[in-house]
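Asker: with the sequence up front, the predicted model follows.
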Amino acid sequence: MLGLLVYLLWRYARLPLWHIAACTLFGYFLASSTVGPHIGRLLAAAVRYLAGVDL
């Protein structure tokens, strides 16, 4: 989900490639920290919520 957001920012908001590299490295190091599982659960809950929203 966050990868899609970074891709869309790169594609349509002209995000520089070095910003993409920084986002990728930050995500990699954050995922391997003790906060990683909590962030994963939070993102999964957000996706479940968005999937259940009737537009």
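Answerer: Yep, that arrived. Residues are numbered from 1 along each chain as shown.

Asker: please make it C-alpha for all contacts and neighbour counts, starting now.
Answerer: Will do.

Asker: ok now the longest helix seen in the chain, how far from the chain's centre?
Answerer: With secondary structure taken from DSSP state H, the chain has its longest helix at helix 36-52. Centre-to-centre, helix 36-52 and its host chain are 11 Å apart (CA atoms, centre = their mean, to the nearest Å).

Asker: comparison target, given below:
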Amino acid sequence: MAVSISAVVLLAIVVFVLIRGGSVRLSHALACALFGFFLASTGAAPTINHAISSVTGWISSI
């Protein structure tokens, strides 16, 4: 759970910086957020969670 909260905070900071820098419009950020919410309710969500957990485990072992 701590990894997912950290990932959410990191992604929120990235989106905020991109919006402030003019690289991403607010509508683009909202579309990406909605895509993420809909993707989380599909069958691909466990696979994505497992992949992210594997990568973060690999990074923490370095």
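Answerer: Yep, it's here. Remember, predicted model here, so these are calculated numbers, not experimental data.

Asker: just to revisit the earlier point, what's the average distance of the longest helix of structure 1 to structure 2?
Answerer: Here the mean offset of helix 36-52 of structure 1 against structure 2 after fitting is 0.9 Å, by mean CA distance after the TM-score superposition for structure 1.

Asker: so where in structure 2 does that helix end up aligned?
Answerer: Here helix 36-52 of structure 1 aligns to structure 2 at residues 45-61, judged by TM-score structural alignment.

Asker: quick one: residues in contact with the longest helix of structure 1.
Answerer: Identification of contacts with helix 36-52 of structure 1 by CA atoms under 8 Å, 6 or more residues apart in numbering yields Leu30, Ala31.

Asker: and if you look at stretch 6-15 of structure 1?
Answerer: Contacts of stretch 6-15 of structure 1 (CA under 8 Å, 6+ apart): Pro16, Leu17, Ile20, Cys23.

Asker: aligned to the last one, what sits in structure 2?
Answerer: Superposed on structure 2 with TM-score structural alignment, Cys23 of structure 1 falls opposite Cys32.

Asker: which among the contacts of stretch 6-15 of structure 1 end up buried?
Answerer: Buried members of those, scored by 16 or more other CA atoms under 10 Å, are Ile20.
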